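> turn this into a model:
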Amino acid sequence: MNSNTEQVARFKEVLGNYPTGVTVVTTADENGTPVGLTVNSFASVSIDPLLVLWSIDRKVSSFDIFQNTDKFAIHTLADDQAEICTLFASRDIDRFANCEWNLSEHALPIISGSYGVLQCKTFKKVDAGDHLILIGEVIDIEVEKKEPLLYHKRKFGKIPEEFYVTK
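As a prediction, this is how the structure comes out:
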């Protein structure tokens, strides 16, 4: 590569062509005010114990809240929740005033209608360049019988029926 700019552009192209699920991560600040953001950097880590990870950009306005939280909820969105993804990626808007949600028994804001929700206690934080990786130990799991929302080439969708192989 000739320049770092070219390398960054190619990096974004490769990762932008990698289909992912769509998640929203939520927590509450020290006053109990719900906070959340759209995240596509989500992965499983371990089965024993149940661990997952996600990363947050240090420039995000809610960075300090997530950096200091001891728990968070990861919502894997359902195929009918593209507007929730867009809402939680928006700036300068009261995200929770514009969606249905409730407070869980773990005092975490839970968005209604998600495909799955993993409530986690913070297990470890890892510095990683311009991001912080948060590893969470899953303490509660909710699943609804829905299709997951996918993101690919800046578009939302679901897994097409013809994708499934039957025997």
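> can we go C-alpha only for contacts and neighbour counts from here?
Will do.
> please tell me how far Val24 sits from Glu6.
Applying C-alpha to C-alpha, to the nearest Å, the value for Val24 to Glu6 is 30 Å.
> those two: which has the busier surroundings?
Comparing Val24 with Glu6 by neighbour count (other C-alpha atoms under 10 Å), the higher total belongs to Val24, at 24 against 11.
> how close does that one sit to Phe163?
Val24 is 25 Å from Phe163, by C-alpha to C-alpha.
> and what of Tyr115?
In terms of C-alpha to C-alpha, Tyr115 sits 19 Å off from Phe163.
> equivalent analysis for Lys145, please.
As judged by C-alpha to C-alpha, Lys145 and Phe163 stand 18 Å apart.
> who has more neighbours, these two?
Between Lys145 and Phe163, counting by other C-alpha under 10 Å, Lys145 is the more crowded of the two (10 against 7).
> make sure that one is indeed in a helix.
No - per DSSP: H, G, I helix; E, B strand; the rest coil, Lys145 lies outside any helix segment and is coil.
> which residues touch it?
When contacts are counted by C-alpha atoms under 8 Å, 6 or more residues apart in numbering, Lys145 is found next to Tyr115.
> mind running it again at 10 Å?
Applying C-alpha atoms under 10 Å, 6 or more residues apart in numbering, we find Lys145 in contact with Ala78, Gly113, Ser114, Tyr115, Gly116.
> one more sequence to fold, the one below, so I can look at both together:
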Amino acid sequence: MSEDLRSVMRYFATGVCIAATWRPTGAGERRHNAITVNSLASLSLDPALVALSLREDSEFLADVLLSGVFTVSILGADAEDTARTFAGRRPERDRMLREVRTHPGAGTGALLFDAAGWLECRYYDHYTVGDHVQVIGEAVALGTAAEPDTTPLIFLGGGFHRLDTESAAS
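Below is the predicted model of the structure:
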């Protein structure tokens, strides 16, 4: 192949999300973990199934498999800084978890962020696909922002963009 997959996929726009989960600690508490993802896919409406594609060696994947739950917060354009931080290394993500406004989802206990839309998922299944694992979750709760005209955050060409919703609607 003359071009690698990443260079071709730069032309495919995706939404940007924060996925969150937790792992139990020895003290009976939870250690939360959150990462930026753009691999969210809707798989089925009945049952309501979604998938995330995660690196096979991901600590986040290990936490999802241990807790059996995860959330997805679909970000609006005003959350670019949050998306950048949660795309970084674990120490920066842990620091940001203490600073950004979140709340635990009622159905999973995993953190939800201020977002255009959100899902709380229980583990359904997973499949190893190449160097990634596709984790499938069943949505047990979901919702959208109170502000229906939230501009989405888009990832395209290796960078973040804002979708012009006015021109997209026409």
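> all helices of structure 1, in order?
Remark: helices assigned in structure 1 by DSSP state H are 4-16, 63-68, 82-89.
> deepest-packed of these, please.
helix 82-89 (a mean of 18; mean count of other C-alpha atoms under 10 Å).
> what's it aligned against in structure 2?
Mapped onto structure 2 using TM-score structural alignment, helix 82-89 of structure 1 spans residues 80-87.
> now the matching stretch, how far from the centre of its chain.
11 Å (C-alpha atoms, centre = their mean, to the nearest Å).
> go on, stretch 48-65 of structure 1?
When distances are taken as C-alpha atoms, centre = their mean, stretch 48-65 of structure 1 is centred 9 Å away from the chain's centroid.
> likewise stretch 158-165 of structure 2?
17 Å.
> quick one: end-to-end length of that stretch, please.
21 Å.
> and Phe96 of structure 1, what does it touch?
Thr33, Pro34, Val35, Gly36, Ile84, Leu87, Phe88, Asn102, Pro109, Ile110, Ile111 are the contacts of Phe96 of structure 1 under C-alpha under 10 Å, 6+ apart.
> against Val60 of structure 1, how distant is the third one?
If you measure Val35 of structure 1 against Val60 of structure 1 using C-alpha to C-alpha, the figure is 12 Å.
> which residues are common contacts for these two?
Joint contacts of Val35 of structure 1 and Val60 (C-alpha under 10 Å, 6+ apart) are Phe66.
> who has more neighbours, the two?
Val35 (20 against 12).
> aligned partner of the more buried one in structure 2?
Using TM-score structural alignment, Val35 of structure 1 sits opposite Asn33 in structure 2.
> so its match sits against Ser67, correct?
No - at 11.1 Å, Asn33 of structure 2 does not count as touching Ser67 under the criterion of C-alpha atoms under 10 Å.
> give me the common contacts of these two.
Common neighbours of Asn33 of structure 2 and Ser67 (C-alpha under 10 Å, 6+ apart) are Thr21, Trp22, Arg23, Ala110.
> dump the residue contacts of the third one.
Taking C-alpha under 10 Å, 6+ apart as the criterion, Arg23 of structure 2 is in contact with 29-33, 60, 62-69, 110.
> and what of the first one?
Contact criterion C-alpha under 10 Å, 6+ apart gives 30-35, 60-72, 104, 108-112, 120-121 as the residues in contact with Thr21 of structure 2.
> tell me the buried residues within the residues you listed.
Using 16 or more other C-alpha atoms under 10 Å as the burial test, the contacts of Thr21 of structure 2 include 32-35, 60-61, 63-65, 67-72, 104, 108-112, 120-121 as buried.
> now, which of the contacts of Thr21 of structure 2 lie within strands?
Judged by DSSP state E, strands contain the following of the contacts of Thr21 of structure 2: 30-35, 69-72, 104, 111-112, 120-121.
> ok, the spatially most central residue of structure 2 to Val72 of structure 2 distance?
Computing the C-alpha centroid of structure 2 and ranking residues by C-alpha atoms, centre = their mean puts Ala19 first, at 3.0 Å. To Val72 of structure 2, Ala19 of structure 2 is 4 Å away according to C-alpha to C-alpha.
> what sits in contact with each of the two?
Taking C-alpha under 10 Å, 6+ apart as the criterion, Ala19 of structure 2 and Val72 both touch 34-37, 40, 52, 110-113, 118-120.
> just give the closest residue to the corresponding residue of structure 2 for Ile65 of structure 1, not the sequence neighbours.
Alignment note: Ile65 of structure 1 maps to Asp63 in structure 2; criterion TM-score structural alignment. Closest residue to Asp63 of structure 2 apart from its sequence neighbours, by C-alpha to C-alpha, 6 or more residues apart in numbering: Arg23 at 5.4 Å.
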